[in-house]
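**Q** would you be able to build a 3D model of this:
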Amino acid sequence: MLNGRVQEAEAILRYIAKKNGMTPPAVLFNDLELEDMKAKSKQSHSIIHLVKIRKVRAITIINFLMWMILSGVYFGLSLNTSNLHGDDYLNCFLSAAIEVPAYGAAWLFLRRFPRRFSLSGSFSLAGIVLFSIQLIPSNLSVISTVLVMIGKFGIASAFAIVYVYCAELYATTIRNMGVGMSTTASRVGSIISPYIFYLDTYHEFLPFILMGSLAMSSAIGVLFLPETVNVPLPDTIDQMQTMNGFKCRSNDRNHNQFNINETSGEANVVVSIKEEI
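**A** From the prediction side, this is the model:
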């Protein structure tokens, strides 16, 4: 609708109504709504809109830093597998296998818990265990390896959650740009990640202390982002500005619904579609 493709939008809405066993009105959009959508379809957006408005700029900056840290820690742990104590092949297998339950946990978090606390909790788990590795005696190397795997579990869960959460934060008009620029920022972390473990020349546990500290800082930074669970996805930048941090707004239990208000013989349809992962 925001791109002026009204006929396609109507076809989609009627298909949704059919699947939900409902009968939509003959007229889905009145003339006023069509004029409003036509005006919005003429608006163009560029990357500058990610930082032009204060609240959107804050979301973008936190996202960029979060993605860089996430990617740096994730690939840093992956590339450091060969430096762990024990058999290299077993460690490599465990490092890959731990991602299977991590993605399962991410799916459960997305289904049942708020986005912010799910992502912050995953970051916190990774940060705490990585920071705690320095407390393990050198003769208990197995425990250190276990903690690294738990850290990999937490950061892999966060990597799965962040894609969903980041897409829900941005309005439809700039969502592709927001997610695209965030993943581009994460490549900076990927580039830096191979060099993190060179810091062990200064202190044996300095790489883990650094990654644990960065993960904990991301866990705190996520809490300043708006909550998106059970909240209609924003379509415009103006709607993004109404999203508040430290607040979880509830929505109707039915994620797909038609609210029909009859006004002067015309029907206005409000469709709320919430995708669940």
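**Q** contacts, neighbours, all on C-alpha from now
**A** Noted.
**Q** for the chain, what spans make up the strands?
**A** 257-263, 266-272 (DSSP state E).
**Q** what residues sit buried inside the last one?
**A** By that I understand strand 266-272. Within strand 266-272, the residues scored as buried using 16 or more other Cα atoms under 10 Å are 267, 268, 269, 271, 272.
**Q** any idea which of those residues is closest to residue 191?
**A** When the buried residues of strand 266-272 are ranked by distance to residue 191 (Cα to Cα), residue 272 comes first, at 40.3 Å.
**Q** assess the claim that that closest one and residue 231 are in contact.
**A** No: if you go by Cα atoms under 8 Å, residue 272 and residue 231 don't touch, sitting 9.4 Å apart.
**Q** dump the residue contacts of the spatially closest residue to residue 120 that is not a sequence neighbour.
**A** The spatial neighbour of residue 120 that comes closest, neighbours along the chain excluded (Cα to Cα, 6 or more residues apart in numbering), is residue 219 at 4.2 Å. Neighbouring residues of residue 219 by Cα atoms under 8 Å, 6 or more residues apart in numbering: 119, 120, 121, 122, 123, 124.
**Q** quick one: which of the residues you listed is most hemmed in?
**A** residue 123 (29 neighbours; other Cα atoms under 10 Å).
**Q** so that residue is in contact with residue 215, correct?
**A** Yes: in terms of Cα under 8 Å, residue 123 counts as a neighbour of residue 215; the distance is 5.4 Å.
**Q** any shared contact partners between these two?
**A** What both residue 123 and residue 215 touch, as defined by Cα under 8 Å, 6+ apart, is an empty set.
**Q** tell me the helices and strands packed up against the helix ranked longest in the chain.
**A** If you go by DSSP state H, the chain has its longest helix at helix 141-169. Applying 3 or more Cα pairs under 8 Å, 6 or more residues apart in numbering; DSSP states H and E, one finds that helix 141-169 contacts helix 54-79, helix 88-97, helix 99-112, helix 115-132, helix 175-196.
**Q** before we compare anything, build this one as well:
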Amino acid sequence: MGLDEVMQAVGPRQLYLLCLLTVLQIFVAAHAVFMTIVGATSPFHWDFGNLPSDHSQDNTTANESQQFRHWLRVTNKSEIHRHVHFDPGFSSVITEWFLIGDASYKINMASSMYFFGVLIGVITFGQISDRYGRKKVYLTGLALDILFGIVSGIAPTYQIFLALRFFVGVNNGGMSLVSFVLLQEYVPVSYWAITGSLQSLSFAIGISLYALVGYFIRSWRVLAIVINIEGVIILLPSLCIPESPRWLYAQGRWSEAEQILESFAKKKGQQKSVVSLKPPTAQNVGEKANVLDLFRHRILLERTLVLMFVWLICSLVYYGLTLSAGDLGGDRYLNIALSGLAELPSYPICLFLLSRTWSGRRRTLAGFLLVGGAACLIIIFLPETKGTGLLSVVISQTPAILGKLSISAAFNVVYIYSSELFPTSVRNVGMGICSMSSRIGGIIAPFVPSLKSIQVSLHFVVLGVAGLLAGVLCLLLPETLNKPVPEKISDLYGIAHHKRDIVVPQASVVNPAGESSESEEDFAADEGTALIQ
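**A** Okay, the predicted model is just below:
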């Protein structure tokens, strides 16, 4: 029996690992949208000399605002502390370090620094885990993520806080990538789409839960520490998880892989099954390729450029809507919670459309991007709501919710679609380039909401136009539904598709009754790339 067949019937231990690493995404999401609450603006008024007193920031005239901004630039911190008064029932990094006026860009800088750290993390952690193992890198990244997250809650200065947000991003993004791969390698290939979607679902739930916790904990320092307590709760049971059996096999550590597979195959009340792996007898023969091939061949170049742009826009619009959710009018916490809940229906919808011949991959992706872009443009025509009730918020935020649902579905679809467009020989490097492109979108996204200082709806215009353009460009790509996945770059040019000689491991399982079966499988399945929102 092949190795994947050994894991075909998911056992209790695999379900436990699935739950543990899926819940982890709730913790990952809290750090990804951390600044939506701890970087929230707070009403304030000032009282200084000839400046108008007891005026909120939102009610000043242009001349008063100009005077105040000039005063902020030329006044030392102690003076600002004495004459600027924030809402005493709320604290954030803004109230902590007076990030107002010309210093308000530092709020977005903290978010961008986090996503820049994620970019570094996904590049480095994947390579390190290939060499030293998934479990060690995952545990190290999670522990450091928690450590830097807690320390950021007690950072004495903004500069230290900014540096800590970078290190949180490195470890959070890298650890999340490795945990995704680790979970996929715990289960059969046939379960990968389900496990990947469950992790995305958990990420969306994490956004809503973060808003709920933030509603009750108004001190940003306490909130920063509390969200890392969940990380500690996940870290402790993670100390006992097994290494990836697929990685162990690839390293030639047969006996260790066999022991893990035996524990997976064991059912409650049954005797231990015996798994015997046999090493391959020859070397894989295949096309050698590298990242330069993505840009050397015309067809592959067109696909790569379009997909890089689509991934960037998916990340830009996703985080642009998420990070601006609190500024859409009404209650900030309710808006953020609805932003997360809006994603939940997107995953079953896209799974349904992906398998239909009338929609397929290309039309599904293009459709979600076009709807998401159109929803962003509709927002600019809506009047700002002043009500905080659930009904008024839901009605007024329907376009934003629709946009978030659509872009979440597009983000999920583009991962599946991209893996089918790239030939096997360059699939990992192709997905890696696309993932890096999406991180660039994440770095830019925190600054998009700040465009409202130029024009109140300009950021939604940018997000809407970007979504529409990405949707149109998707139509240039070929459909992949029910079509063979290209194995080599030459397959893209219509050259005869010759099946490669695939060297596979052999595995035999002896069940408690003593019966034995043996077969071959393609163990060299692509590792995959995590979709880190």
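**Q** just to revisit the earlier point, Serialize the strands of the first structure to CSV and add fields for distance to residue 38 of the first structure.
**A** Shown next, in CSV, are the strands of the first structure (distance: least, Cα to Cα, whole Å):
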stretch, distance to residue 38 of the first structure
strand 257-263, 22
strand 266-272, 17
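**Q** the ones you listed: which one's closest to residue 188 of the first structure?
**A** strand 266-272 (36.5 Å).
**Q** what stretch of the second structure does that closest one fall on?
**A** When the second structure is aligned by TM-score structural alignment, strand 266-272 of the first structure has no counterpart there.
**Q** packing partners for that strand?
**A** strand 257-263.
**Q** flag every buried residue along the strand it packs on.
**A** Burial within strand 257-263 of the first structure, assessed by neighbour count using 16+ other Cα under 10 Å, is assigned to 257, 258.
**Q** repeat that for stretch 164-182 of the first structure.
**A** Neighbour count says stretch 164-182 of the first structure has 164-175, 177-179, 181-182 buried, by 16+ other Cα under 10 Å.
**Q** same check, this time on stretch 94-110 of the first structure
**A** 94, 95, 98, 99, 102, 103, 105, 106, 107, 109, 110.
**Q** for residue 57 of the first structure, state which of those is nearest.
**A** Of the buried residues of stretch 94-110 of the first structure, the one sitting nearest to residue 57 of the first structure (Cα to Cα) turns out to be residue 110, at 25.1 Å.
**Q** show me what that closest one aligns to in the second structure.
**A** Checking TM-score structural alignment: residue 110 of the first structure goes with residue 354.
**Q** so who does the closest residue to that match other than its chain neighbours touch?
**A** The shortest distance from residue 354 of the second structure to any non-neighbouring residue, by Cα to Cα, 6+ apart, is to residue 360 (4.9 Å). Counting by Cα under 8 Å, 6+ apart, residue 360 of the second structure touches 353, 354, 479, 480, 481.
**Q** trace residue 470 of the second structure over to the first structure, please.
**A** Looking across to the first structure (by TM-score structural alignment), residue 470 of the second structure lines up with residue 218.
**Q** so who does its match touch?
**A** Counting by Cα under 8 Å, 6+ apart, residue 218 of the first structure makes contact with 65, 66, 69, 120, 123.
**Q** how close does the first one get to residue 214 of the first structure?
**A** So that's residue 65 of the first structure. From residue 65 of the first structure over to residue 214 of the first structure the distance is 10 Å, taken as Cα to Cα, to the nearest Å.
**Q** same drill for these two, tell me which one is more crowded.
**A** Set residue 65 of the first structure next to residue 214 and count neighbours by other Cα under 10 Å: residue 214 wins out with 24 against 19.
**Q** what's the neighbour count on the residue nearest to that one when sequence neighbours are not counted?
**A** Using Cα to Cα, 6+ apart and skipping the chain neighbours, the partner closest in space to residue 214 of the first structure is residue 69 (6.5 Å). When neighbours are counted by other Cα under 10 Å, residue 69 of the first structure registers 23.
**Q** looking at the second structure, name the residue matched to residue 69 of the first structure.
**A** By TM-score structural alignment, residue 69 of the first structure lines up with residue 313.
**Q** against residue 439 of the second structure, how distant is its match?
**A** 10 Å.
**Q** and residue 171 of the second structure, by the same measure?
**A** Counting by Cα to Cα - residue 171 of the second structure and residue 439 of the second structure are separated by 14 Å.
**Q** again with residue 492 of the second structure
**A** Here the criterion is Cα to Cα. By it, residue 492 of the second structure lies 28 Å from residue 439 of the second structure.
**Q** who has more neighbours out of these two?
**A** residue 439 (25 against 19).
**Q** sorry, back to before: just give me the closest of the buried residues of strand 266-272 of the first structure to residue 140 of the first structure.
**A** Nearest to residue 140 of the first structure among the buried residues of strand 266-272 of the first structure: residue 272, at 54.0 Å, using Cα to Cα.
**Q** measure the closest one to residue 233 of the first structure for me?
**A** Counting by Cα to Cα - residue 272 of the first structure and residue 233 of the first structure are separated by 9 Å.
**Q** please apply the same query to residue 108 of the first structure.
**A** 21 Å.
**Q** now residue 201 of the first structure
**A** Applying Cα to Cα to residue 201 of the first structure and residue 233 of the first structure gives a distance of 48 Å.
**Q** for the two, work out which one has more neighbours and name it.
**A** Relative neighbour count places residue 233 above the other of residue 201 of the first structure and residue 233, with 20 against 10, counting by other Cα under 10 Å.
**Q** tell me which residues touch the aligned partner of the more buried one in the second structure, please.
**A** In the second structure, the residue matched to residue 233 of the first structure (TM-score structural alignment) is residue 485. Shown in contact with residue 485 of the second structure (Cα under 8 Å, 6+ apart): 420, 421, 423, 424.
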